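Chemist: A predicted structure for the sequence below; I have some questions about it.
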Amino acid sequence: MATQKLTKSYIHVPKKEPFIGLTVGQQLYKMAEKYPDKEMFVFYVDNERFTFKQMKAKSQTFAASLVSKGLKKGDTIAILGANHSEWIVALYASIQLGILLVPLRMEFPHSTIVAIMNKLQCKAIILTRSPDELLDRACEYFPEMKSSPAEQLKSDCCPHLQFLVLCSKSAKKLCSKTGVYSYDDFMTLGNETDFSKVEEICQSLDIDDPCCIYFTSGSTGMPKPAVHSHHSILNNAMTGAFFRMGVDNFNCNWESLRYMVGVTLSGIGTVWGTYLPIARGCTTIVLYPAFNAGIMAEALQNERVSIGTVLIHQAYDLLNLPNIDSYDFSNLKLMGMGGSIIPNELRQKMKKLVQYTTNCYGMTEILMTHMGDPVDPPDKLAGAATYTIDGLETKIVDDNGIIVPVETVGEILVRGYSAFKYYLADDLQTKEIKDINGWIHTGDLGVMDEAGYLTMKGRKKDIILKEGVNLIPVELEAVLHEHPKVLAAMVIGLPDERVGEEICACIRVDRDNSPTEEDIREFCRGKVYALLVPKYVIFFDEFPTTPNGKYSRIEATRIAKKAFNIIAY
């Protein structure tokens, strides 16, 4: 908490611990020596376990094979598929060589995958062992896998592509062609000289060199590849937003902490899980990206998970498991929740599963930046307020970029060590979000109080303009979440010839216990500004989501327009 009452919406929180001054690869080597036989990663569904020593060896072997294929610092390779050990192995291998791993998503259409691979000049693509349809998709994308007789794979759609690595056991029949390797065969390509080069290159890299890519969620447009440095990634994992109160308050230590990743490895939601082991010496449990609440509950229990993070829809699904009370979550100390503004009612319900819950806020371009502390004052917890994590600055500005007084809505800007370097191959868009002073323009609206706490007010682009009045959707969403029959709510604006935009409430419900449209309107009357009472109400079994797992307002708007036969005016 700020030591003095703030009058302007600006705060800087000093860093309590020194930065890690090593690259990710160098830190991996250090931790493999310190904790050689300790579990680093557990891939729960595959029942695979890797110690620090084993992960170092595996990733070095993969890196040596990359060296044998002539790849070098600054090159890019892509990966596509579900959460398996080969994903982490390929990531840590590429990082040791200064090669950028491009994390493609299964939700991307063929045209987007080809466009990204060409724009970023990817020289290879790794296909993980699942999902099952992945190999068929790959054969469709790259028919040359079956027919090319050339010494090196030549792809018509991706001219920079030199080879593929297929991790599926059923792909063996395709791996006789030069340039198409099974995972096991690829791991044998490196020789003694290649292994020596891996360590030599790794030790030569600098903390400010490009380390990895994360794509923006695509919730407001085409996903963009944000490049982070070793310094930003490793130290954000070390600081970790939910570490504001420190693990000592959870009656555990870093080495015993077991952290669960329940989302796809391609998104920033896994930054902590991917790098926390080398930052802090703890263990990460990885689940599949195709979320299954039953598997998550089972993993939380069986792996004795200490800390987990869930997106808002995952939290609802976990709570609604029919047999949720039969699981033993006694080791679970804290659950961080993010992906949207977390209703207080949801936080209260989660307390039946876990002692502490906390709100997370961040974005791809600057990783995790704010967190609610479980021991914050009750009014801050009820309002989903968060606080800037160590080493970062936050300010709230008006449309002219001027810092606003406290308790005033404005755009959230954040600055600090965890900021991304740039969007790969896109200087123009980089300058649009990262200004000359290093501030990241989040596009989110928020309010800062005199103690420095930040309360989210939604996306700047989500503001609904009705009858000349700017309306903030989150204000109505907060009320809708109080309705006993509403599982989740999202508010959007639909075009209207007369008033500009009309309010549409998207409601996720249990079809067997669903309210009516008029029930929803009546519930809102008197609780929100009259202009916010929704004209339109549409019910969903599941909300559409972006590849990062966030609610997709773009897709929800498309569905609602079609349902109500609305055209843009």
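Modeler: Structure's in. What do you need? Numbers count the residues shown, from 1 in each chain.

Chemist: Could you use CA atoms for every contact and neighbour count after this?
Modeler: Fine.

Chemist: Would you tell me which helix is longest in the chain?
Modeler: Secondary structure assigned by DSSP state H gives helix 52-68 as the longest helix of the chain.

Chemist: Can you get me a residue count around Tyr529?
Modeler: Other residues lying near Tyr529 total 12 when counted by other C-alpha atoms under 10 Å.

Chemist: who does the helix or strand following the longest helix of the chain touch, helix- and strand-wise?
Modeler: Counting by DSSP states H and E, the next helix or strand C-terminal to helix 52-68 is strand 76-80. In terms of contacts (3 or more C-alpha pairs under 8 Å, 6 or more residues apart in numbering; DSSP states H and E), strand 76-80 is packed against strand 100-103, strand 122-127.

Chemist: go with 10 Å
Modeler: Under the contact criterion of 3 or more C-alpha pairs under 10 Å, 6 or more residues apart in numbering; DSSP states H and E, strand 76-80 touches helix 85-97, strand 100-103, helix 110-119, strand 122-127, strand 163-166.

Chemist: Distance to Tyr536 for these - can I get that in CSV?
Modeler: As requested, those are arranged in CSV below (distance: least, C-alpha to C-alpha, whole Å):
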stretch, distance to Tyr536
helix 85-97, 43
strand 100-103, 38
helix 110-119, 33
strand 122-127, 43
strand 163-166, 48
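
Chemist: Below is an additional structure, to be compared with the one above:
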Amino acid sequence: MVNFIRFYNRRNPKTVPEIAGVRNPVTDDGMCVIKCTEAVFKWRTMYAVFVPSDVDFYMNDISCLMKCIEEEKLTWYSGYPYEIIKMLDSPDLHRYDISSLRAVVVTGQSVSTNNLNRICDQFPDTMIAYGSTEVQGTMTSNLYSTLDQRRNSVGYPLPHMELKIVGKYGETLPVNQTGEVCVRGWASFLCYFNDPKTTAAVKGHSNWIHMGDVGVMDKTGHVQLLGRMAECVTFKHMGEKVFPQLILDTARSHPKVETAVVIGIPDDRLGDDVCLFVEKKHSTILTEEELECYFQSKLMFLQCPLYYTVLEKLPRVGARGKVHLAKLKEMATKRIATDNKEEQWNR
């Protein structure tokens, strides 16, 4: 942790006074520790403020966060993107003075290009963090990146960290080729506690951590993420393979969509059935037919999902409120089975 904070300070060498808002330790265990440790290193210029526990993973009222920013004059907020998007969409935004906030952290979820641009335009020092618990939270930097690189990549590796893109058989791929992101270095975890089997699956014999993310690296070392390996789906027609980001960006560009998830259900006959789940915005009416027509107007047929499901709320699990993918797969499997029965009956 100490090494991480040293490099973190090198990446963000701010000397101006900073008031950093961090999630209450009741609702977050990662960024809270990192920011508090950073505040110790920057004790002359930085204060760490715990935001109220009302700002939790299931909050419906974003005003508690805006009120905290206004009262504490926060200059930095280490929360999650969905909070920032909800704040920018709030009809009450004009009631609060959040002008002191110049930076937020974009981490923990994928964000559409449109929303990322909105966040960066509002908060110019915004940082896109890429990493996981296994590598101390984040492992890339954008200190020397251009504005375009900051908005279209997760940056380049931190000092003394290695990052590579590998192919299907673990071979290192050249720049501009798509594969799985792997990292190793001082920030790497040693092992999963009492679980050597899982440790070996993630680290192998070379200590390269397989992140499970699909990405591509350019000649400057900047990495663009395209999706999760588990989310890579094959369309049923002509064996076309695409990554989910195109579908997610299209779904999130719909004015009535809050967020979206895409999954693939294996089909031995035709390939994976592509299923899109969206959480509609509060107080809006959105039908599956409307969503399907929207996709058909934006994408080619082979790029469109096969099934569309509109939900009031996506199912979530755990303290961090992550989307319950297993539940979504169960829902998709049941729907596909029902449709197949109806098709056989019609025949």
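Modeler: Here it is on my side, so go on. Just so we're clear, the structure is a prediction, and the values are computed from it rather than from any experiment.

Chemist: Which stretch among the helices and strands packed on strand 76-80 of the first structure approaches Leu428 of the first structure most closely?
Modeler: Of all these, helix 110-119 sits nearest to Leu428 of the first structure, with 14.7 Å by C-alpha to C-alpha.

Chemist: Just tell me the aligned range of the closest one in the second structure.
Modeler: Following TM-score structural alignment, helix 110-119 of the first structure has no partner segment in the second structure.

Chemist: which stretches of the stretch 1-150 of the second structure form strands?
Modeler: Assigned by DSSP state E, counting those that start in this stretch, the stretch 1-150 of the second structure shows strands spanning 18-22, 46-50, 76-78, 103-106, 127-128, 140-141.

Chemist: Map Glu303 of the first structure onto the second structure.
Modeler: In the second structure, Glu303 of the first structure lands on Glu72 (TM-score structural alignment).

Chemist: Show the contacting residues for its match.
Modeler: Counting by C-alpha atoms under 10 Å, 6 or more residues apart in numbering, Glu72 of the second structure makes contact with Ile19, Ala20, Gly21, Val49, Val51, Ile98, Ser100.

Chemist: which of these are buried?
Modeler: Burial by neighbour count, 16 or more other C-alpha atoms under 10 Å: within those this picks out Ile19, Ala20, Gly21, Val49, Val51, Ile98.

Chemist: What lines up with the second one in the first structure?
Modeler: Spelled out, it's Ala20 of the second structure. Under the alignment (TM-score structural alignment), Ala20 of the second structure maps onto Arg258 of the first structure.

Chemist: thinking that match is in contact with Gln301, fair?
Modeler: No: contact criterion C-alpha atoms under 10 Å: Arg258 of the first structure and Gln301 do not qualify, at 11.5 Å.

Chemist: Just flag the most distant two among the buried ones among the contacts of Glu72 of the second structure.
Modeler: Using C-alpha to C-alpha, the two most remote members of those are Val49 and Ile98, lying 15.4 Å apart.

Chemist: ok, the closest residue to Ile69 of the second structure other than its chain neighbours to Asn142 of the second structure distance?
Modeler: Of all residues not flanking Ile69 of the second structure in the chain, Ile98 sits nearest, at 5.9 Å (C-alpha to C-alpha, 6 or more residues apart in numbering). Going from Ile98 of the second structure to Asn142 of the second structure by C-alpha to C-alpha, to the nearest Å gives 25 Å.

Chemist: what do you get for Leu93 of the second structure?
Modeler: Distance from Leu93 of the second structure to Asn142 of the second structure, by C-alpha to C-alpha: 29 Å.

Chemist: between these two, which one's more packed in?
Modeler: The neighbour comparison of Leu93 of the second structure against Asn142 (other C-alpha under 10 Å) goes to Asn142, with 22 against 16.

Chemist: Quick one: residues contacting the more buried one.
Modeler: 11-12, 127-129, 149-151, 153-158, 222.

Chemist: could you redo the strands of the stretch 1-150 of the second structure as a markdown table and give each row distance to Pro315 of the second structure?
Modeler: What follows is the strands of the stretch 1-150 of the second structure, written out as a markdown table (distance: least, C-alpha to C-alpha, whole Å):
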| stretch | distance to Pro315 of the second structure |
| --- | --- |
| strand 18-22 | 26 |
| strand 46-50 | 28 |
| strand 76-78 | 24 |
| strand 103-106 | 22 |
| strand 127-128 | 26 |
| strand 140-141 | 31 |
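
Chemist: Of all those strands, which one comes closest to Cys293 of the second structure?
Modeler: Cys293 of the second structure sits nearest to strand 103-106 of all the strands of the stretch 1-150 of the second structure, at 30.9 Å, using C-alpha to C-alpha.

Chemist: Where neighbours are concerned, which of the contacts of Asn142 of the second structure has the most?
Modeler: For the contacts of Asn142 of the second structure, neighbours tallied by other C-alpha under 10 Å; top is Gly155, 27 neighbours.

Chemist: quick one: what's aligned to that one in the first structure?
Modeler: Taking TM-score structural alignment, Gly155 of the second structure has Thr386 as its aligned residue in the first structure.

Chemist: now do Gly204 of the second structure
Modeler: Aligned partner of Gly204 of the second structure by TM-score structural alignment: Asp435.

Chemist: re earlier: quickly note the distance from the residue nearest to Ile69 of the second structure to Leu116 of the second structure.
Modeler: As judged by C-alpha to C-alpha, Ile98 of the second structure and Leu116 of the second structure stand 18 Å apart.

Chemist: Equivalent analysis for Val242 of the second structure, please.
Modeler: Taking C-alpha to C-alpha as the measure, Val242 of the second structure falls 22 Å from Leu116 of the second structure.

Chemist: contacting residues for the residue nearest to Tyr47 of the second structure when sequence neighbours are not counted?
Modeler: Leaving aside its sequence neighbours, Tyr47 of the second structure sits nearest to Ile19 (C-alpha to C-alpha, 6+ apart; 4.9 Å). Neighbouring residues of Ile19 of the second structure by C-alpha under 10 Å, 6+ apart: 39, 45-49, 69, 72-77, 100-101.

Chemist: Could you identify the longest helix within the second structure?
Modeler: What stands out as the longest helix in the second structure, according to DSSP H, is helix 325-346.

Chemist: Show me which positions of it end up buried.
Modeler: Applying 16+ other C-alpha under 10 Å to helix 325-346 of the second structure flags Leu325, Leu328, Lys329, Ala332, Thr333, Ile336 as buried.

Chemist: thought the third one was touching Thr309?
Modeler: No: look at Lys329 of the second structure against Thr309 with C-alpha under 10 Å: they stay out of range, at 11.9 Å.
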